[in-house]
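Asks: Please work out how this folds:
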Amino acid sequence: MIAWLKGVIHSRTFNSCIIDVQGIGYEVLMMQSDLGRLPANDQVVQVHTAAIYREDSATLYGFLSGQNKEAFIILNTASGVGPKMALSILDFHDANQLSLLIAQGNYQALMRAKGVGQKLAKRLVIDLKGKIICRAQPDLSMQSPDTIELAVEALSKLGFSEGKARDMLKGVEAQSVEEMIKQALQQA
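Replies: Here you go, the predicted structure:
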């Protein structure tokens, strides 16, 4: 198993790059977001890799973050998710966001990733709950926009203006809508 590659970027395409490691060119498929963050050609790079072996092929997938690599491997264990779908999901939601969305059961936000429909999103929540671990402390910026909007809507129904509701939610570190509302009301 190839855990990582450290070498010089030889070239890149729409969805991959070729890394020259001591004269051997490894083609590594990557997320668009990681490809955009790679240094220029002829510069040294290190990528975490996951190898997927099929009957007719062996493919390397690369990640600038070890957490995204772990999430990629775990996503591939879910029913209906292959390597390309896993890359698509991680390109839209990094490992920490994905962990939070799954923990919240927020399948609607998962549906924003290309190719993820309602059925697959619900299956991801069921299959992956407790498997992808968030490495960062949750804060308002890590919460899904859906969760924040639901909390704002709920506070508005309680009589607060939208601006006041958003101010009340600043600094709230809860992961569920209910917890967010409770904390916001306690701070008001």
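Asks: going forward, measure contacts between C-alpha atoms and count neighbours the same way
Replies: OK.
Asks: where along the protein do the helices fall?
Replies: Ranges of helices in the chain, per DSSP state H, are 32-37, 66-75, 83-92, 95-104, 107-110, 118-128, 145-157, 162-169, 177-187.
Asks: Take these and write them to a markdown table, including distance to Ser16 and mean neighbour count.
Replies: Output for the helices of the chain, formatted as a markdown table (distance: least, C-alpha to C-alpha, whole Å; neighbours: other C-alpha atoms under 10 Å):
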| stretch | distance to Ser16 | mean neighbour count |
| --- | --- | --- |
| helix 32-37 | 7 | 14 |
| helix 66-75 | 15 | 20 |
| helix 83-92 | 12 | 20 |
| helix 95-104 | 20 | 22 |
| helix 107-110 | 24 | 20 |
| helix 118-128 | 26 | 18 |
| helix 145-157 | 30 | 17 |
| helix 162-169 | 40 | 17 |
| helix 177-187 | 39 | 16 |
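Asks: Here is the second sequence; please produce its structure so I can put it next to the first one:
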Amino acid sequence: MIGRLKGILVEKQAPEVLLDVHGVGYELQMPLTSFYELPAIGEEALIYTHFVVREDAQLLYGFITKQERSLFRLLIKANGVGPKLALTILSGMTAQEFVGCVERDDIATLVKLPGVGKKTAERLLVEMRDKLKSLMETSMGSEREFVLQSNFTPAVEESSAEEDAIAALLALGYKPPQASKAVSAAYREGMDSETLIKAALKSML
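Replies: Predicted coordinates for the structure are as follows:
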């Protein structure tokens, strides 16, 4: 199993990144909470990974910390939650916020995420309550490591911040009208795509 990768960020198109590791390009999908923490294109990053093999695909998921990856692994073990939904959950809220929802039995916040209905939210609250205790004993942000690289030419970003933000929300399962409306409402002049995605997601929770 691929446990972690360290390489140069070649492309960033939320929620996907392309990481060059000694000439081999690895495509990873990352929750937006991890995606926001990545360095700029052309810099080096250490990403913890979880590898999923299906009949029709081999998928690699990336995380900034081991704890965030551990939470992802707990989520996909829950009844009715697959990797895509786990990615959506961790994109809509930080690990700490998710733990807070579980501790407060906050179904209302969870059901605002695409793909999380009332029954799924109820199951998550029950199944995750005990599992999260050991996970949160260590800091969620203690495993970050970025190394700057100055000899790499960044790729040119051709799409606009609004297009990038809408594409990211669609990839996470939001419906096109919902994504477009949230991005339009959140957009302010001069916003980059990552800031806009954050604002759009926050407006829907």
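Asks: still on that earlier bit, closest to Gln137 of structure 1 out of the helices of structure 1?
Replies: helix 95-104 (9.3 Å; C-alpha to C-alpha).
Asks: and that closest one with helix 177-187, angle?
Replies: When axes from the mean of the first three to the mean of the last three C-alpha atoms, to 10 degrees is applied, the directions of helix 95-104 of structure 1 and helix 177-187 differ by 100 degrees.
Asks: Which strands or helices does helix 95-104 of structure 1 pack on?
Replies: Packing partners of helix 95-104 of structure 1 (3 or more C-alpha pairs under 8 Å, 6 or more residues apart in numbering; DSSP states H and E): helix 66-75, helix 107-110, helix 118-128.
Asks: Quick one: closest of those helices to Arg12 of structure 1.
Replies: helix 66-75 (19.7 Å).
Asks: what about the residue nearest the centre of structure 1, distance to Lys84 of structure 1?
Replies: For structure 1, the residue whose C-alpha lies nearest the mean C-alpha position (C-alpha atoms, centre = their mean) is Asp94; its distance is 2.1 Å. Distance from Asp94 of structure 1 to Lys84 of structure 1, counting by C-alpha to C-alpha, to the nearest Å: 15 Å.
Asks: again, but for Leu124 of structure 1
Replies: 15 Å.
Asks: Over to Ile52 of structure 1?
Replies: For Ile52 of structure 1 relative to Lys84 of structure 1 (C-alpha to C-alpha), the value is 11 Å.
Asks: and if you look at Ile73 of structure 1?
Replies: Using C-alpha to C-alpha, one gets 12 Å for the distance from Ile73 of structure 1 to Lys84 of structure 1.
Asks: Likewise for Lys122 of structure 1?
Replies: In this structure, Lys122 of structure 1 and Lys84 of structure 1 are 19 Å apart, going by C-alpha to C-alpha.
Asks: one step back: so the residue nearest to the centre of structure 1 sits against Lys69, correct?
Replies: No. Between Asp94 of structure 1 and Lys69 there is no contact under C-alpha atoms under 8 Å: 10.0 Å.
Asks: so where do the strands sit in structure 2?
Replies: Using DSSP state E, the strands assigned to structure 2 run over residues 4-13, 16-21, 24-29, 44-53, 58-63, 146-147.
Asks: Using TSV, lay out those strands together with mean neighbour count.
Replies: Below are those laid out as TSV (neighbours: other C-alpha atoms under 10 Å):
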stretch	mean neighbour count
strand 4-13	20
strand 16-21	20
strand 24-29	16
strand 44-53	20
strand 58-63	20
strand 146-147	14
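Asks: now the ones you listed in CSV, with distance to Ala161 of structure 2?
Replies: Formatted as CSV, these follow (distance: least, C-alpha to C-alpha, whole Å):
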stretch, distance to Ala161 of structure 2
strand 4-13, 11
strand 16-21, 15
strand 24-29, 19
strand 44-53, 23
strand 58-63, 23
strand 146-147, 24
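Asks: Quick one: residues contacting Val81 of structure 2.
Replies: Listed by C-alpha atoms under 8 Å, 6 or more residues apart in numbering, the contact set of Val81 of structure 2 reads 75, 120.
Asks: And it, how far from Leu196 of structure 2?
Replies: 27 Å.
Asks: Could you do Asp130 of structure 2 as well?
Replies: For Asp130 of structure 2, the distance to Leu196 of structure 2 - C-alpha to C-alpha - is 35 Å.
Asks: circling back to that earlier point, so which of the strands of structure 2 gets nearest Leu135 of structure 2?
Replies: Using C-alpha to C-alpha, the strands of structure 2 put strand 58-63 closest to Leu135 of structure 2, at 15.2 Å.
Asks: how big's the offset between the closest one and structure 1?
Replies: With the two structures superposed, strand 58-63 of structure 2 lies on average 0.7 Å from its match in structure 1, counting by mean C-alpha distance after the TM-score superposition for structure 1.
Asks: That strand corresponds to what range in structure 1?
Replies: Aligned using TM-score structural alignment, strand 58-63 of structure 2 spans residues 58-63 in structure 1.
Asks: so Leu85 of structure 2 makes contact with Gly117?
Replies: No. Leu85 of structure 2 is beyond contact range of Gly117, at 11.3 Å (criterion: C-alpha under 8 Å).
Asks: Identify the spatial nearest neighbour of Leu32 of structure 2, chain neighbours not counted.
Replies: Leaving aside its chain neighbours, Leu32 of structure 2 sits nearest to Ser91 (4.4 Å; criterion: C-alpha to C-alpha, 6 or more residues apart in numbering).
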